[in-house]
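Sequence and predicted structure, then a few things I'm wondering about:
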Amino acid sequence: MSLTLYLHPLASFCHKVLIGLYENQTPFEAKIVDFGDPGSASAHIERWPVGKIPVLHDARTDRIVPETSIIIEYLQQHYSGPVPLLPTDPDHLLDVRLWDRFFDLYVSVPMQKIVVDRIRPEGANDPHGVAEARASLDTAYAMLERQLVGHQWAVGDQFTMADCSALPGLFFAGIVHPFAKDQTNLAAYFERLLQRPSVARVLVEARPYFQFFPYVEAMPKRFLGED
């Protein structure tokens, strides 16, 4: 098998790439990176010194491809399938790239700030930073509520890379900082994402690891398979 994806099943950015792979039924091998295991961690640092996941290795070209958006673009260029996650129209492509970055930077990043703060050592918490992260999510949710008016997906009627990015960010952010009750467009969009087969598969695969999520007590039972 040519493609190997180095990941962890609980990592939200890994979910983004997995959705893209499952959308196009692209064959690949998944290998878990365990940063608690010195051998696994050092091997991954050797692979990509920044130490982030996911990272794709293409054995056919012996190429390491890091960063989620670059991985999805690489897959479309070299292993294209029936679902074009990046459109060919230049203006539409810019919109997809914009909202892809929006979900990564303004939903996933503040969400991770809130999550990581819960597992910091005693006395090392950052309440001011967490408050800023929550304010950032409020702004992002309000912008998305407007963006999604009349849209089935993030940038129109076609499922794209922006939607791959949306699901993991909104999934975990909605747990640690729920949507407002009047954000009906955002809530409906999130439910449409959950019904997507690629998304459902990713969440089912992640379910055994949800017990390690620092806010697991706030996770809706439907995601834990308890209803």
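Thanks, I have it.

Only C-alpha atoms from now on, for both contacts and neighbour counts.
Fine.

top helix in the chain by residue count?
Ordering each helix of the chain by length in residues (DSSP state H) puts helix 127-147 first.

just how off-centre is it within its chain?
Centre-to-centre, helix 127-147 and its host chain are 17 Å apart (Cα atoms, centre = their mean, to the nearest Å).

For it, name the packing helices and strands.
In this structure, helix 127-147 makes packing contacts with helix 109-118, helix 184-195, judged by 3 or more Cα pairs under 8 Å, 6 or more residues apart in numbering; DSSP states H and E.

in it, what's buried?
Of the residues in helix 127-147, those buried by neighbour count under the rule 16 or more other Cα atoms under 10 Å are 130, 133-134, 136-138, 140-141, 144-145, 147.

Could you dump those residues into CSV and include distance to Ile71?
Compiled in CSV, the buried residues of helix 127-147 are given as follows (distance: Cα to Cα, whole Å):
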residue, distance to Ile71
Val130, 30
Ala133, 27
Arg134, 29
Ser136, 27
Leu137, 26
Asp138, 29
Ala140, 25
Tyr141, 26
Leu144, 25
Glu145, 28
Gln147, 26
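
so the closest residue to Ile45 other than its chain neighbours, which of the three states?
Excluding the flanking residues, the one nearest Ile45 by Cα to Cα, 6 or more residues apart in numbering is Gly51, at 5.1 Å. Following DSSP: H, G, I helix; E, B strand; the rest coil, the label given to Gly51 is coil.

so Gly51 touches Ala43, yeah?
No: Gly51 lies out of contact with Ala43 (Cα atoms under 8 Å); the separation is 9.7 Å.

quick one on the thing from earlier: just the residues contacting the longest helix of the chain, thanks.
106-107, 110-111, 113-114, 117, 154-155, 173, 177, 179, 183-186 (Cα atoms under 8 Å, 6 or more residues apart in numbering).

one more structure, for comparison:
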Amino acid sequence: MFVLHGHPLSSFHQKAAVAFYDTGTPFEFAMLDLGDEAERARFTALWPFGKMPVLEDRARGQVVGESTAVIEHLAATTPAAARLIPADPETARRTRLMDRIFDLYVQAPFQRFGDHRREVPGARDEAIPELVKGQLATAYGYLEGALAGRAWAAGEDFTLADCGAGPALFYANRILPIADHPNIAAYFERLKARPSYARAFEESKPYLDWVPF
């Protein structure tokens, strides 16, 4: 039995949820409220870093943190999810690279932007917004070329690399629009049409007012 601990607004939770939805893998969702001290204590007892998502694989007695590792675990233990990590070594390498590109160069900058917006005006570094936009522009330049001629991030098949791309691009697009990058924009439209991402995004809608940008 899989139990996924997270919150629908979290882009990294959405990434893991997309993997489950896309492969039709059943799981129990344990929604987190880390503002509740008792709940935070229970969660950090399970995963001391206190970051979501976290997967409990109760059948195997394992706890797996970090969204990429969660999906790797799912692919390794569930036949229907094995396709998320391609069997071909070169395609698997490309899949993991694109996963890192979205996490480190699209997700990380917009999270920094969100942290900046939550800080008290007058006490925050006002250089951060332009720095983040520059980082996203670099990522967009890379992705525009990498996605040329591909249906999905690593090739013709939906993989690990695509699971986090929808949430990453949704939030990043609110900071630096992707409209001037036709390959990225078309890819994002395909992601939005994918039932797995559409479901994860729909679950986030009640909480979008919490996003500070």
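Everything's here; your move. It should be emphasised that the depicted structure is a prediction, and the values quoted were computed from it without experimental measurement.

Next, the TM-score between them, please.
Once superposed, chain against chain, the TM-score is 0.96 (TM-score structural alignment, normalised by the length of the second structure); 213 aligned residues with a Cα RMSD of 1.2 Å.

before we move on, the earlier item: need the max-distance pair from the buried residues of helix 127-147 of the first structure.
Val130 and Gln147 (25.3 Å; Cα to Cα).

Can you tell me the SS state at Leu5 of the first structure?
strand.

same deal with the one 5 residues further on?
The three-state assignment at Leu10 of the first structure reads coil, by three-state DSSP.

residues contacting whatever residue of the second structure lines up with it?
Matched to the second structure by TM-score structural alignment, Leu10 of the first structure sits across from Leu9. By Cα under 8 Å, 6+ apart, the residues touching Leu9 of the second structure are 203-205, 207-208.

and what of Phe102 of the second structure?
So Phe102 of the second structure contacts 161, 164-165, 168 (Cα under 8 Å, 6+ apart).

cool, Arg112 of the second structure as well?
Residues counted as contacts of Arg112 of the second structure (Cα under 8 Å, 6+ apart) are 128, 132.

now it: how far from Tyr21 of the second structure?
Arg112 of the second structure is 28 Å from Tyr21 of the second structure, where distance means Cα to Cα, to the nearest Å.

again with Cys163 of the second structure
10 Å.

For these two, work out which one has more neighbours and name it.
A direct count of neighbours by other Cα atoms under 10 Å for Cys163 of the second structure and Tyr21 places Cys163 higher, at 29 against 18.

returning to what we had before: if any of the contacts of helix 127-147 of the first structure are buried, put those into a ChimeraX selection.
The ChimeraX selection below is limited to those of these classed as buried (16+ other Cα under 10 Å):
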select :106,107,110,111,113,114,117,154,155,173,177,179,185,186
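
Greatest separation within the contacts of helix 127-147 of the first structure: which pair is it?
Across the contacts of helix 127-147 of the first structure, the two lying at the largest distance from each other (Cα to Cα) are Asp117 and Val155, at 32.1 Å.

His151 of the first structure maps to what in the second structure?
In the second structure, His151 of the first structure lands on Arg150 (TM-score structural alignment).

ok but that match is inside a helix, no?
No: per three-state DSSP, Arg150 of the second structure lies outside any helix segment and is coil.

What range does the helix or strand containing Gln76 of the first structure cover in the second structure?
Assigned by DSSP states H and E, Gln76 of the first structure belongs to helix 68-78. Using TM-score structural alignment, helix 68-78 of the first structure corresponds to residues 67-77 of the second structure.

contacting residues around the matching stretch?
Contacts for stretch 67-77 of the second structure (Cα under 8 Å, 6+ apart): 12-13, 15-16, 19, 52-55, 64, 81-85, 99, 160.

on average, how far is that stretch from the matching bit in the first structure?
Superposed on the first structure, stretch 67-77 of the second structure shows a mean distance to its aligned partners of 0.7 Å (mean Cα distance after the TM-score superposition for the first structure).

Of all the residues in that stretch, which ones are buried?
67-68, 70-75.

Reformat those residues as a markdown table; add distance to Glu28 of the second structure.
As requested, these are exported to a markdown table (distance: Cα to Cα, whole Å):
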| residue | distance to Glu28 of the second structure |
| --- | --- |
| Ser67 | 16 |
| Thr68 | 19 |
| Val70 | 14 |
| Ile71 | 15 |
| Glu72 | 18 |
| His73 | 16 |
| Leu74 | 14 |
| Ala75 | 17 |
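
nearest to Ala92 of the second structure, of the residues you listed?
When the buried residues of stretch 67-77 of the second structure are compared against Ala92 of the second structure (criterion: Cα to Cα), the nearest one is Glu72, at 11.3 Å.

Any figure for the gap between the residue of the second structure positioned farthest from its centre and Phe213 of the second structure?
Distance from the C-alpha centroid of the second structure, by Cα atoms, centre = their mean, peaks at Gly122 (31.2 Å). Computed as Cα to Cα, the Gly122 of the second structure to Phe213 of the second structure distance reads 18 Å.
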